[in-house]
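**Q** here are the coordinates; sequence isn't available:
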């Protein structure tokens, strides 16, 4: 069989077409640009909050406490939040959650401006943010399907990862500049203003599929346990959720990376920033590859998960910061490609009436377990070995993948 020069070019055009498929719709474009702004603001606020907690306590343990406040509600209330998302008009629900997030950011800015930011205030408002996020996160994920339809979900999720990785560079950079020149008050104010873009988008959007789901009269009212039962009955979803939990530590680099940089690579804050930047830079092509890929398959998820595990384990063995930089770029590329593909697969293989509950369980597994897994990893890094602590996320992901191997067969 002869392959002509036009065939690779044609394949590239198809990939580019798939990548931009979601952006062809006006509604998704409005939502996408709004989320880029909002994600940058949220990360700027996160940097300022962590800095303030360290300044107030001089004890890194309180960062773990803050993590528990911010993500604990997702683990405890995720199934109920998913049921709410499934039976609600997602646009209206997001208008409420985004307004509440804006109110929390505004409260932080005002309290900081008048000098009243104490540790208990930061923890209380972090808990409020966590409670809102428990509903907001699955609603945003399912809202993408309402905007683009099932045919462009892979493109939409991949592009969201592009926005998220861009915000990982934009948000902390703005926070660093504001902390150095103006103080944390302006970081919180920046986040408050960043919600204006998604709020305006939500007001303008009228997605066809975003209305509340009416169940048949003979069916019981949507409940959290129905989502748990549905996930358990589906071998694919049941296999993907532990993989989501294992990958949570990859995106909690604030817990796993500093000990590796300080104790094992013997680099300072500049080295930490360099590795975080390498992760974000590597994640951008990973997100683009996810957006350009055809509909995800279980085999592709399996392959990308193994590649992510290998990249983490090899990075943990880096002898110095110079070897760790390309290693972190590889972790960024493979992990973002993997998580975007797995997220898309979970959404597409879920029944439409269960999609909110499945995405809520996905978030509960990934970020809701972080207070517990993060505490275990930081304890290992502090008391045993930092390389071992960093490698635990790769080991856990590898074990979760092997456990789900049968569920991720090509014919599932």
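**A** Perfect, thanks for sending it. Fair warning: this is a prediction, and the values are worked out from it, not measured in the lab.

**Q** only C-alpha atoms for contact and neighbour calcs from this point on.
**A** Will do.

**Q** What's the separation between residue 375 and residue 66?
**A** Per Cα to Cα, to the nearest Å, residue 375 is found 12 Å from residue 66.

**Q** Neighbour count for those two, which is higher?
**A** Just comparing residue 375 and residue 66: by other Cα atoms under 10 Å the higher neighbour count belongs to residue 66, 22 against 18.

**Q** Which of the helices or strands spans the more buried one?
**A** helix 61-86 (DSSP states H and E).

**Q** which helices and strands sit right next to that helix?
**A** With contacts taken as 3 or more Cα pairs under 8 Å, 6 or more residues apart in numbering; DSSP states H and E, helix 61-86 sits against helix 26-57, helix 119-148, helix 224-233, helix 355-363, helix 370-383.

**Q** try it again with 7 Å
**A** helix 119-148, helix 224-233, helix 355-363, helix 370-383 (3 or more Cα pairs under 7 Å, 6 or more residues apart in numbering; DSSP states H and E).

**Q** Could you single out the most deeply buried of these?
**A** Here the criterion is mean neighbour count by mean count of other Cα atoms under 10 Å, and of these the winner is helix 355-363, at a mean of 29.

**Q** before we go on, here's another structure to hold up against the first:
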């Protein structure tokens, strides 16, 4: 029997109602605010730091290197954070980790405001911030399913991505305006305030998940090895983690953007903020659509196809000398990125055995931090060759990786 328009409208209304019911879950709004603040702080920090290092050094390579420091710490230590997430109270782990990040951010803001800041200071503090995130991020991501349950995980992840990208859109735009109007220090005080909100949000998070401390750290490292073996031996998880490593090609984009804003598009710090915000705007729209629809079909396939759309957006941006076209290209890339992020992180929790979720999420956080190598690579290519070539390499590289995943893993393609 065919569906009538009334039936379709009722189903759509029911889907939206079911999605909105997630706000009634105790603690979820606080968790949403906490994780959104972390994403927003990360984006504003990248924007403010990129512009400051470019002013201090006039080097795309150093822009990439400084922004890569947190990622390097996350790359090495996130698997340990995954073990911590499976053994201790995830809410407290996340709370204490975010507090450390907030404190370090106030210190950086003071250095910038006093005029004492040097580019290498940002490298050192970046490593320390990266360590705090590495040990707490797996807990802050894994706790989402503890709060909402498996059946609401896709709605929670899409909403989490929606709100996070609202921050990603607004934050860099505000940051660019602050830098242009009040100077560099103002944006770093904003970053510190954002991270403070992010840490305090975990105070209101409630979960019935209890710590599961078993044995000492020798046992803990054995658990980490178990998580690695489980992830490698499970085809769809292995390829999801390989797909997340593709962010090395997204990282190439980041040190190139301020060069385009300053030298090619000639729009300055304010324009750079809006370019950075356009990515968040696109991701926001995509994640909001997923939330309103109540889910996403063929999430495994969507995680692959979205990469090809991002690559097209990067290529158009590379070729463009028009500010409006560049904003549209980054917006499209951001929309595809929102689909990619929602699908991958929903699958990394729903397709994983409960007792392994923290460890798999730790490996996912580590894989995502391959972005750090992309930051350095992008800056190096932009300095030695050209910013446009860096973007074309980004588009081709990520497309090849997505094509390989499609070809080699039928399990990933079929994941719902």
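**A** Right, received. Where do you want to start? Quantities reported herein were computed from a predicted structural model and do not represent experimental measurements.

**Q** got the helices and strands packed on helix 61-86 of the first structure as JSON lines, with distance to residue 51 of the first structure columns?
**A** Shown next, in JSON lines, are these (distance: least, Cα to Cα, whole Å):
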{"stretch": "helix 119-148", "distance to residue 51 of the first structure": "11"}
{"stretch": "helix 224-233", "distance to residue 51 of the first structure": "37"}
{"stretch": "helix 355-363", "distance to residue 51 of the first structure": "25"}
{"stretch": "helix 370-383", "distance to residue 51 of the first structure": "18"}
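
**Q** So for residue 246 of the first structure, which of these sits nearest?
**A** helix 370-383 (8.6 Å; Cα to Cα).

**Q** elements contacting that closest one?
**A** Against helix 370-383 of the first structure (3+ Cα pairs under 7 Å, 6+ apart) you get helix 61-86, helix 253-259, helix 386-403.

**Q** For it, which outside residues touch it?
**A** Outside of helix 370-383 of the first structure, the residues within contact range by Cα atoms under 7 Å, 6 or more residues apart in numbering are 64, 67-68, 72, 248-249, 255-256, 259, 388-389.

**Q** With stretch 106-121 of the second structure instead?
**A** The contact list for stretch 106-121 of the second structure, computed with Cα under 7 Å, 6+ apart, reads 53, 56, 185, 188-189, 192.

**Q** so what's residue 123 of the second structure closest to, chain neighbours aside?
**A** residue 66 (5.1 Å; Cα to Cα, 6 or more residues apart in numbering).

**Q** if I read this right, that neighbour contacts residue 125, doesn't it?
**A** No. Between residue 66 of the second structure and residue 125 there is no contact under Cα atoms under 7 Å: 9.7 Å.

**Q** Pull up the gap between the nearest residue to residue 202 of the second structure once chain neighbours are set aside and residue 85 of the second structure, please.
**A** Sequence neighbours aside, residue 95 is the residue nearest to residue 202 of the second structure in space, at 5.6 Å (criterion: Cα to Cα, 6+ apart). Note on residue 95 of the second structure: its distance to residue 85 of the second structure, by Cα to Cα, is 12 Å.

**Q** Settle it for me: which of the two has more neighbours?
**A** Taking neighbours as other Cα under 10 Å, residue 95 of the second structure and residue 85 compare with residue 85 leading, 31 against 21.

**Q** Surely residue 327 of the second structure touches residue 278?
**A** Yes. Between residue 327 of the second structure and residue 278 there is a contact at 6.1 Å, judged by Cα under 7 Å.

**Q** on that earlier part again, tabulate the contacts of stretch 106-121 of the second structure (a markdown table), appending neighbour count and distance to residue 236 of the second structure.
**A** Formatted as a markdown table, those follow (neighbours: other Cα atoms under 10 Å; distance: Cα to Cα, whole Å):
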| residue | neighbour count | distance to residue 236 of the second structure |
| --- | --- | --- |
| 53 | 23 | 40 |
| 56 | 14 | 45 |
| 185 | 20 | 45 |
| 188 | 28 | 40 |
| 189 | 18 | 42 |
| 192 | 22 | 38 |
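
**Q** Adding distance to residue 206 of the second structure, write these out as TSV.
**A** Shown next, in TSV, are the contacts of stretch 106-121 of the second structure (distance: Cα to Cα, whole Å):
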residue	distance to residue 206 of the second structure
53	40
56	44
185	36
188	31
189	29
192	25
